[in-house]
Structures are given as structure tokens and as C-alpha cells.
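> Sharing a model prediction with you, sequence too.
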Amino acid sequence: MAEVFRLLTVDDATEYHRVLVDGYAANKEFPISFEATDFTLQQSIDWVKEQPTYGLYVDDQLVSSISLRMPWIGKGTIKGFPHIGHFVTAPQHKGKGYAKKTLAYTEDLLRTVYRTPVVTLGTAAQHPWLQDMYKNMGFVEFKRTQLKGKKHITIFFEKNLI
């Protein structure tokens, strides 16, 4: 089984879009509003162009992806450090440890290439298992807030990378 973790390009956007939409589809069952849940293909193309987005490929198939919102791109980030977004695993590959591997590759990249001591992410307080998953991955909650236009309370987490 060959594994490759790499930066996605526009050529990967269609496959990324499929993983994103399929992976986020279950969120429609909960009172949450993740924008990526309803992304169009064009939005996925634009996202990959604008945000560093990485994918874990297993046997040439994208199984998990993660994006990094950088503090110097667009609207910035909550604490001035890179912020994880669109962290998703294709439904048919859940439970195989690919999310943990994707995060481990990302953390190594953040430490060695971007040289950042901290990474943040946000999730919905109403999601039934994401909070526990992030806590188990070493993230610590630092803020809860109701963001404008969201159905849910957002919990912000951070993780020390040094």
C-alpha cells in the first residue's frame, strides 16, 4: 500500500471536491453550518487555488485532506497562527487511521516548513464526536463563540507543536 502526502493542485480539485462533499454530507444531520458542506465544484477549485490544501493518497486515491488558512492570506486567523480547515476523510475510508496520519503529516509540515509553534482549528459544539476526536489528537479548547451566520456555537482549539 503506497501512501503519499502532498499539496493539492487545481488538477486535483474535482477529486478533492468529491471527498469534501461526501465527507461532510453526514453533517447535514446536525444543527451545524459548515460552509464546505455545500461547496460547489467551482468553490472547491477556488479553495485549492487560494488555501494550501494537502491530501493523503493511498494507492493513488485521495482518502483524506486538510487545508491551512494562513494568517497572511485573506481574512487572517483567530490567533495569528495557521488554522486548520476542511479536515475530512472520505466516508469509505473512515476508521482506518487516515485522519490521524493526515494530521501528523500536517503537523510535521507546520513545524519544519512553516516553523509555527501553534496551530488552531474550530468545530461545532453541537457535533457529536469532533470535540472528542480533536481532544484525543492533543488539541485544547481556548474559546467558544457564536459566529455570525452560523447555526452552531464554534469551539476553537489550539495545539502546541513544539
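That came through, no problem.
> C-alpha from now on. contacts and neighbour counts both.
Fine.
> Distance of residue 89 relative to residue 122?
Per Cα to Cα, to the nearest Å, residue 89 is found 17 Å from residue 122.
> Which one's more surrounded, the two?
Counted by other Cα atoms under 10 Å, residue 89 and residue 122 do not tie: residue 89 has more neighbours, with 26 against 21.
> what residues does the lengthiest helix in the chain touch?
In the chain, assigned by DSSP state H, the helix with the most residues is helix 98-112. With contacts defined as Cα atoms under 8 Å, 6 or more residues apart in numbering, helix 98-112 is touched by 5, 55-56, 63-66, 87-89, 116-117, 137, 161-162.
> so which strand or helix has residue 14?
Applying DSSP states H and E as the criterion places residue 14 in helix 13-24.
> structure B:
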Amino acid sequence: MASLIQVARETDAEEVFDLLQRAYAAVKEFDIRFTILQGTVEKVRAVIATETVLLLRREGRAVATVTIRMPWEQDDNAPVHLPFIHWFAVDPDFKRQGYGTEILTWAEQHLLADTLKAPAVYLATAIRHPWLSNIYQNRGYQPFFWRTNPLGEEMVFLRKSLSVSAAIPERT
């Protein structure tokens, strides 16, 4: 059965919250403090109401999610005025099966580049996380800003260009 990517609705809040908690639980062993680990279903419901939360479903089950916070939804402390990948997670039962790549690529290319014509996107991750920064850099993201989150975790912000400049033909 093929995957289905859809925009989450308020009724999906508990399922999204559960997916995020299960996926981010793995960082507890590294003592990394991501704010979603202190989140609530109500916080997820509020994010669904104001941001674009995508769900990738396989046989009806949410197996991956990515949240896009648009520039007009960000506060004045945002390092740039571009779409921001807020939450990105894959259900631990479905890791290493390509679902994370599928939903992130769909968000970057279909939603942001093709539909919204966004020139770039950015995200943040903990500097101390042993592999996330490398994964994002392998996807074309480059570090450009550093800040500490409200829980005291040092974060690196990475940006990826989405626009592909077509070569301008020379006059003959």
C-alpha cells in the first residue's frame, strides 16, 4: 500500500503528540533538551491550528510527521524570515524505511519549493546530538546560526536553498 501525506487536523492532535513523544524519547539517553519533550496534547493541538503539520500515513497509521512554521507565524527572534521546520519525527517502529526522507522531501519540494515558491527553508537541532546535524547536512542544509533554546540546549540552525537557478542561455 502506498503512503499518503496529509495536513493534520485538530482531531489528529493526540496521534501526533504520541508520535512525537515516541520518536523524541530516544534523545533522552543523550540528555538533550528539546522543548517538545515537555509538550502537551494541547500544545500540539495549538500548533496544528496555526502551523502546517504534515502526516505521512501508511495503512492508516501516522508513521512520520513534519511541521512547517511559515515566516508570518514566527516571532521577531527568528534568525531569518523563511519557512522553519519545527518538528520532524518518524515513529521508531518505522525507522530506516525511508518515511522520514519521503515526508521531508515532499515538504521541501512539493509544499515549499513548488507550491509556495519559498527560496529556502531552515531548521534547528541540538549541537550535541550525535547524528542529526550530519544527516541534515547530507540533505543540503548548511549551518548559519547558533542559539540556546529555552531549556538551555545549544542549538545549531541550518538552512537549505530550495530554488534551482536555471542557466540563462547566451545570445548568439
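It's in. What you see is a predicted model; the values in this text were computed from it and never measured.
> circling back to that earlier point, which residues touch the next helix or strand after the helix holding residue 14 of the first structure?
Proceeding N to C from helix 13-24 of the first structure, the next assigned helix or strand is helix 41-50, under DSSP H and E. The contact list for helix 41-50 of the first structure (Cα under 8 Å, 6+ apart) reads 8, 9, 10, 13, 14, 16, 17.
> Including distance to residue 79 of the first structure and neighbour count, could the residues you listed go into CSV?
Below are those laid out as CSV (distance: Cα to Cα, whole Å; neighbours: other Cα atoms under 10 Å):
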residue, distance to residue 79 of the first structure, neighbour count
8, 25, 21
9, 27, 15
10, 29, 14
13, 28, 20
14, 31, 14
16, 27, 27
17, 28, 21
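> Reformat the residues you listed as a markdown table; add distance to residue 100 of the first structure.
Shown next, in a markdown table, are those (distance: Cα to Cα, whole Å):
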| residue | distance to residue 100 of the first structure |
| --- | --- |
| 8 | 19 |
| 9 | 22 |
| 10 | 25 |
| 13 | 22 |
| 14 | 23 |
| 16 | 18 |
| 17 | 21 |
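> ok, so of these, who is nearest residue 152 of the first structure?
residue 17 (23.6 Å; Cα to Cα).
> show me the contacts for the closest one.
Here residue 17 of the first structure is in contact with 39, 40, 41, 44, 45 (Cα under 8 Å, 6+ apart).
> Quick one: buried ones out of the residues you listed?
39, 41, 44, 45 (16 or more other Cα atoms under 10 Å).
> Tell me the counterpart of residue 142 of the first structure in the second structure.
In the second structure, residue 142 of the first structure lines up with residue 144, judged by TM-score structural alignment.
> sorry, that was for residue 122 of the first structure
By TM-score structural alignment, residue 122 of the first structure lines up with residue 124.
> Contact partners for that match?
85, 86, 155, 156, 157, 158.
> Look at it and tell me its secondary structure.
Counting by DSSP: H, G, I helix; E, B strand; the rest coil, the backbone at residue 124 of the second structure sits in strand.
> Check the gap between it and residue 13 of the second structure for me.
23 Å.
> and if you look at residue 22 of the second structure?
14 Å.
> Residue 85 of the second structure too?
Separation of residue 85 of the second structure from residue 13 of the second structure (Cα to Cα) stands at 18 Å.
> Report the spatially nearest residue to the residue positioned nearest the centre of the first structure, omitting neighbours in sequence.
Closest residue to the average C-alpha location of the first structure: residue 87 at 2.2 Å, with Cα atoms, centre = their mean. Nearest residue to residue 87 of the first structure, sequence neighbours excluded (Cα to Cα, 6 or more residues apart in numbering): residue 66, at 4.2 Å.
> same thing with residue 35 of the second structure?
Here the residue nearest residue 35 of the second structure, using Cα to Cα, 6+ apart, is residue 151, at 7.0 Å.
> same deal with residue 138 of the first structure?
residue 159 (6.3 Å).
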